[in-house]
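Trainee: coordinates for the following, if possible.
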Amino acid sequence: MININGTLVSNEKANLSYINRGFQYGDALFETIRVINSSIMFWEDHYFRLMSSMRILRMEIPANFSPEFLEEKILELLHHNELTKKACRVKINVYRDSVGKYHPLSNDIGYLISAEEIDNQFFILKEDKCEVELFKDHLMVDGLLSTLKSNNKLVPILASIFAKENDYDNCLILNQKKMVVETINGNLFLVKDNKIKTPPLADGCLNGIIRKQLVDIIGKTENYELVEESISPFELQKADELFYTNAIQGIVSITKYRKKEYLNTIAKMLIGKLNAKARLI
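Mentor: Take a look at the predicted model:
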């Protein structure tokens, strides 16, 4: 079952109109959240990112759209799907619920919440191969809109097709200044000696929830310096480690870029600290 505008419906009956603006114009946002045994990981950060994104897109936030209201709807959905004692991926979609062409006739919103079971109760750093390559066919444009989790994801989609066709496990996405912004599905971190770099939001990378947690964790970790700074493709083969982050996988180590193979020592250390922080939420 999924929740559409507060009503639980079966997957088979969960239909949206063809005039839905999320479908017609990409006039929509989404939030992907990890839930463990009915505990929503980093819920406050997810909630405020969603509210901030809705304000940026000039969507009308309903008066009842409080964190308590949405949490109740998430837990209600998990209960009906028998997922309250499981690890889950929950997705909240918000769309402008209005007729009109490019100009909507109102800024009212509709929403839906879906959930599916995932494998692990905690973040696990897998030892799987993860070979990456630069995706050069299309570029991310830096700016505020690029930092949002909107439905406009053509660049990552095309990058994922490129990766599949060329037997890569992921791709590194560039902005119009030819700086490395992120991977297909996560924020990028580069380790060189005791410095850990991640692209600044001004470069157009996603304002990621796990990115935010790691910026905080690294800032409190002795002997390592966190720098939010543009990453040039020329730096990649000089790095000791590369890894990316997202809300479901936590941290994923990149094992190879062209002829360069990477360690995962810092990623292992950080995922332990990330799990410890998640358990305190």
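
Trainee: drop to CA atoms for contacts and neighbour counts, all remaining ones
Mentor: Noted.

Trainee: and the longest helix for the protein?
Mentor: Looking across the chain with DSSP state H, the single longest helix is helix 265-280.

Trainee: now do the buried residues in that helix.
Mentor: Residues Ile266, Ala267, Lys268, Leu270, Ile271, Lys273, Leu274, Ala278 are the ones in helix 265-280 that count as buried (16 or more other C-alpha atoms under 10 Å).

Trainee: what of stretch 93-103?
Mentor: Buried, per 16+ other C-alpha under 10 Å, within stretch 93-103: Asn93, Val94, Tyr95, Arg96, Asp97, Ser98.

Trainee: make a markdown table out of those and add secondary structure and distance to Arg211.
Mentor: Below are these laid out as a markdown table (DSSP: H, G, I helix; E, B strand; the rest coil; distance: C-alpha to C-alpha, whole Å):
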| residue | secondary structure | distance to Arg211 |
| --- | --- | --- |
| Asn93 | strand | 21 |
| Val94 | strand | 22 |
| Tyr95 | strand | 25 |
| Arg96 | strand | 28 |
| Asp97 | coil | 31 |
| Ser98 | coil | 33 |
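
Trainee: which two among the residues you listed are spaced furthest apart?
Mentor: The most widely separated members of the buried residues of stretch 93-103, counting by C-alpha to C-alpha, are Asn93 and Ser98 (15.3 Å).

Trainee: and of the buried residues of helix 265-280, the nearest to Thr255?
Mentor: Nearest to Thr255 out of these is Ala267 (C-alpha to C-alpha; 11.5 Å).

Trainee: give the residue farthest from the middle of this structure.
Mentor: Note on the chain: the largest C-alpha distance from the chain mean falls to Leu105, namely 30.0 Å (C-alpha atoms, centre = their mean).

Trainee: shouldn't it be in contact with Ser98?
Mentor: Yes. At 6.1 Å, Leu105 counts as touching Ser98 under the criterion of C-alpha atoms under 8 Å.

Trainee: let's see this one next, to set against the first:
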Amino acid sequence: MVNFNGNLVSSQDTLFTSENRGYKYGDALFETLKVVNGKIFFWEDHYFRLMASMRIIRMDIPMSFTMEFLENEILKTIEANDLLSSSARVRLNIDRGEGGKYLPSENSKVTYSIITEAFDEPFYTVKEGQTYEVDLYKDFFIAPGLLSGLKSNNKAIQVIGSIYAKENDLNNCLVLNTNKSVIEALNGNLFLVKGDKIKTPPLEDGCLKGVMRKQVLEVLSKDVNLYIEEASISPFELQKADELFITNVIQGIIPITKYRKKTYGCQLAKDLTNKLNARIRLGA
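Mentor: So this is what the prediction gives:
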């Protein structure tokens, strides 16, 4: 079942027409959520990112879009799909409805849809002994700026990059901005570990304002033995690192094991994963 503007309908039903602005122009935003036993992980962070993104793209926020309202709609959809007592991946999609060309018509109204699917792992894990190989994706670059950091439906680079990765037997690719700095992976933020120093690209470089990125930075900030820096990462730094890992809300922390001829460990990734799970259990 799909939640379309509060109505639960079959996933086989047609929800949109060809005039939907999300379909025609990518005039839409989305949040990907992990829900376990009826608890939405980091819901407050997701909600405020979504509201900030709607303001940035000048999308009128309906008065009904409170945190409680959207949470209830998500859980209603979870329950309708018999996933309230298990793990689920949820996509909350917000678009500007129908009407207009590039300029929305005065009659355009914000609409939302919520879809769910079962997800196997309730908590985050690091699978030791599993190869995870990446390389740089250099066919296209991302321009730094606020729009690049939004979770919008404009994901052409991620789509083409994913095809490139599959064609080259890679698990993922790292994306560059127009300044040729490494800013993120195709599906998450990037962290680089060298000794006691941890770097992640700053939002100003064009990386996604990731919810899991925020969680990891908060966990790292509590360790007085580590030096945390939000700074640009050069491709040359990748092969000098001790660890590289990717973060996203669905998978948590994904250690990169190989980049070109360089292989990496995953000790900090494992430690962070344990601390993240502890935060979740405590309701942080």
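
Trainee: so after superposing, what's the score?
Mentor: Once superposed, chain against chain, the TM-score is 0.98 (TM-score structural alignment, normalised by the length of structure 1); 281 aligned residues with a C-alpha RMSD of 0.8 Å.

Trainee: residues shared between the contacts of Leu105 and Ser98 of structure 1?
Mentor: Contact with both Leu105 of structure 1 and Ser98 is made by no residue, according to C-alpha atoms under 8 Å, 6 or more residues apart in numbering.

Trainee: for the alignment partner in structure 2 of Val252 of structure 1, helix, strand, or coil?
Mentor: With TM-score structural alignment as the criterion, Val252 of structure 1 lines up with Ile254 in structure 2. Put simply, Ile254 of structure 2 is strand when judged by DSSP: H, G, I helix; E, B strand; the rest coil.

Trainee: Ile254 of structure 2 contacts Ile246, doesn't it?
Mentor: Yes. Counting by C-alpha under 8 Å, Ile246 is a contact partner of Ile254 of structure 2 at 5.0 Å.

Trainee: in structure 1, what residues pair with stretch 140-154 of structure 2?
Mentor: The counterpart of stretch 140-154 of structure 2 in structure 1, using TM-score structural alignment, spans residues 138-152.

Trainee: figure out the length between the terminal residues of that stretch.
Mentor: Taking C-alpha to C-alpha, to the nearest Å, stretch 138-152 of structure 1 runs 14 Å from one end to the other.

Trainee: contact partners of that stretch?
Mentor: By C-alpha under 8 Å, 6+ apart, the surrounding residues in contact with stretch 138-152 of structure 1 are 22, 26-31, 53, 155, 173-176, 178, 181, 201-207.

Trainee: stretch 274-284 of structure 2 too?
Mentor: Stretch 274-284 of structure 2 is touched from outside by Phe41, Phe42, Phe123, Tyr124, Gln215, Val216, Val219, with contacts defined as C-alpha under 8 Å, 6+ apart.

Trainee: 10 Å - rerun?
Mentor: 39, 41-42, 122-126, 212, 215-216, 218-220, 252-253, 268-270, 272-273 (C-alpha atoms under 10 Å, 6 or more residues apart in numbering).

Trainee: what's the distance between it and the middle of its chain?
Mentor: Remark: stretch 274-284 of structure 2 is offset 19 Å from the chain centroid, using C-alpha atoms, centre = their mean, to the nearest Å.

Trainee: show me the contacts for Tyr244 of structure 1.
Mentor: Shown in contact with Tyr244 of structure 1 (C-alpha under 10 Å, 6+ apart): 182-190, 198, 210-211, 250-254, 267.

Trainee: let me fix that: Gln267 of structure 2
Mentor: Counting by C-alpha under 10 Å, 6+ apart, Gln267 of structure 2 makes contact with Val126, Glu128, Asp242, Glu243, Pro255, Thr273.

Trainee: mind checking which helix or strand Ser162 of structure 2 is in?
Mentor: Using DSSP states H and E, Ser162 of structure 2 sits within helix 156-167.

Trainee: I should have written Glu79 of structure 2 there, sorry.
Mentor: helix 67-80.

Trainee: which parts of that helix are buried?
Mentor: Leu70, Glu71, Glu73, Ile74, Leu75, Lys76, Thr77, Ile78, Ala80.

Trainee: repeat that for stretch 204-221 of structure 1.
Mentor: Gly204, Cys205, Leu206, Asn207, Gly208, Ile209, Ile210, Arg211, Gln213, Leu214, Val215, Ile218.

Trainee: now do the SS call for the equivalent of the last one over in structure 2.
Mentor: Right, the one you point to is Ile218 of structure 1. Applying TM-score structural alignment, one finds that Ile218 of structure 1 aligns to Leu220 in structure 2. Of the three states, Leu220 of structure 2 takes helix under three-state DSSP.

Trainee: list the contacts for Leu220 of structure 2?
Mentor: Applying C-alpha under 10 Å, 6+ apart, one finds that Leu220 of structure 2 lies in contact with Ile198, Lys214, Leu226, Tyr227, Ile228, Leu272, Lys275.

Trainee: got a markdown table for those, with secondary structure and distance to Ser11 of structure 2 too?
Mentor: Below are those laid out as a markdown table (three-state DSSP; distance: C-alpha to C-alpha, whole Å):
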| residue | secondary structure | distance to Ser11 of structure 2 |
| --- | --- | --- |
| Ile198 | strand | 43 |
| Lys214 | helix | 33 |
| Leu226 | coil | 47 |
| Tyr227 | strand | 48 |
| Ile228 | strand | 44 |
| Leu272 | helix | 37 |
| Lys275 | helix | 37 |
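
Trainee: of all pairs in those, which one spans the longest distance?
Mentor: Tyr227 and Lys275 (17.5 Å).

Trainee: for the closest residue to Arg96 of structure 1 other than its chain neighbours, the count of nearby residues, please.
Mentor: What sits nearest to Arg96 of structure 1 in space, not counting adjacent residues and going by C-alpha to C-alpha, 6 or more residues apart in numbering, is Ile109, at 4.4 Å. A total of 17 residues lie near Ile109 of structure 1 under the criterion other C-alpha atoms under 10 Å.

Trainee: wait, doesn't Ile109 of structure 1 sit right on Ala63?
Mentor: No. Judged on C-alpha atoms under 10 Å, Ile109 of structure 1 makes no contact with Ala63 at a distance of 11.6 Å.

Trainee: so which residues of the stretch 1-150 of structure 2 form strands?
Mentor: 2-4, 7-9, 28-36, 39-40, 87-95, 111-118, 133-142 (DSSP state E, counting those that start in this stretch).

Trainee: the strand or helix carrying Arg213 of structure 2 vs structure 1, average distance?
Mentor: When elements are assigned from DSSP H and E, Arg213 of structure 2 belongs to helix 211-221. Superposing on structure 1 places helix 211-221 of structure 2 at an average distance of 0.5 Å from its equivalents, by mean C-alpha distance after the TM-score superposition for structure 1.

Trainee: fine by me, we can end here.
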